[in-house]
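# what follows is a predicted structure for the sequence shown.
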Amino acid sequence: MLGMGQGGDDCPFVFNFDAATFKVGDTVSYRVSTMDDFPFVGTLLEVHADHVVISPGPTEPDARYRGTRESRPMVDGSEI
């Protein structure tokens, strides 16, 4: 994501977009079904064969979202 930071700097996040290699602690770009594909940044807390559990970050330290296991996980909008 070149030029996406302040002052034209590169994006400060390094994302894992390869669902086959997801591991706990990876930073992912995830989507929410009710938010028109708007990208969010989260950290993987759990990785399962058919889903992942995502933390949306320090602003919501207790939040946990279940997402699909794909390159950009999808979270059901009812969880938000």
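On my side now, so go ahead. Numbers count the residues shown, from 1 in each chain.
# okay, CA-based contacts and neighbour counts for the rest of this
OK.
# list the contacts of residue 66.
Residues in contact with residue 66 (C-alpha atoms under 8 Å, 6 or more residues apart in numbering) are 51, 52, 53, 54, 75, 76, 79.
# same deal with residue 63?
By C-alpha under 8 Å, 6+ apart, the contact set of residue 63 is 55, 56.
# which SS state does it fall under?
coil (DSSP: H, G, I helix; E, B strand; the rest coil).
# without its sequence neighbours, what residue ends up closest to residue 42?
Sequence neighbours aside, residue 56 is the residue nearest to residue 42 in space, at 4.5 Å (criterion: C-alpha to C-alpha, 6 or more residues apart in numbering).
# try it against this one:
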Amino acid sequence: MIGMGEGECPFEFNFDAATFKVGDVVSYRIGGGSLDGMPFVGTLLEVHDDHVVISGDANDPLVRYRGTRESRPVVSEDQV
């Protein structure tokens, strides 16, 4: 992958949950099971007071995950 090992990341993330807005790119984690804590990249589709909805697959708009509203949202493994 381009930039691997060079300290550069090809994504620009919003880590400030207070400023989340639709269209922001976030780093989210899977909670529980074999994927626990693994980082993933998604785009915010909805922002609510207590949760967010994340696009889980850029190639399939039907893949959507509900995540916690925190700097790195957590998506429960049963949604993946």
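It's in. Values in this document were obtained by computation on a predicted structure and should not be read as measured data.
# which one of the contacts of residue 66 of structure 1 is nearest residue 12 of structure 1?
Top of the list for closeness to residue 12 of structure 1, among the contacts of residue 66 of structure 1 and by C-alpha to C-alpha, is residue 54 at 19.0 Å.
# was I right to think that closest one contacts residue 44?
Yes: here residue 54 of structure 1 lies in contact with residue 44, judged by C-alpha atoms under 8 Å, at a distance of 4.7 Å.
# next, the most centrally placed residue in structure 2: secondary structure please.
When C-alpha atoms, centre = their mean is applied to structure 2, the residue found nearest the centroid is residue 28 (3.2 Å). Counting by three-state DSSP, the backbone at residue 28 of structure 2 sits in strand.
# which position in structure 1 pairs with it?
When structure 1 is aligned by TM-score structural alignment, the residue opposite residue 28 of structure 2 is residue 30.
# any idea how many residues pack against residue 32 of structure 1?
Other residues within reach of residue 32 of structure 1 by the criterion other C-alpha atoms under 10 Å amount to 20.
# what's the mean distance for the lengthiest strand in structure 1 versus structure 2?
Across structure 1, the strand with the greatest residue count (assigned by DSSP state E) is strand 40-47. For strand 40-47 of structure 1, the mean distance to aligned residues of structure 2 following superposition is 0.1 Å (mean C-alpha distance after the TM-score superposition for structure 1).
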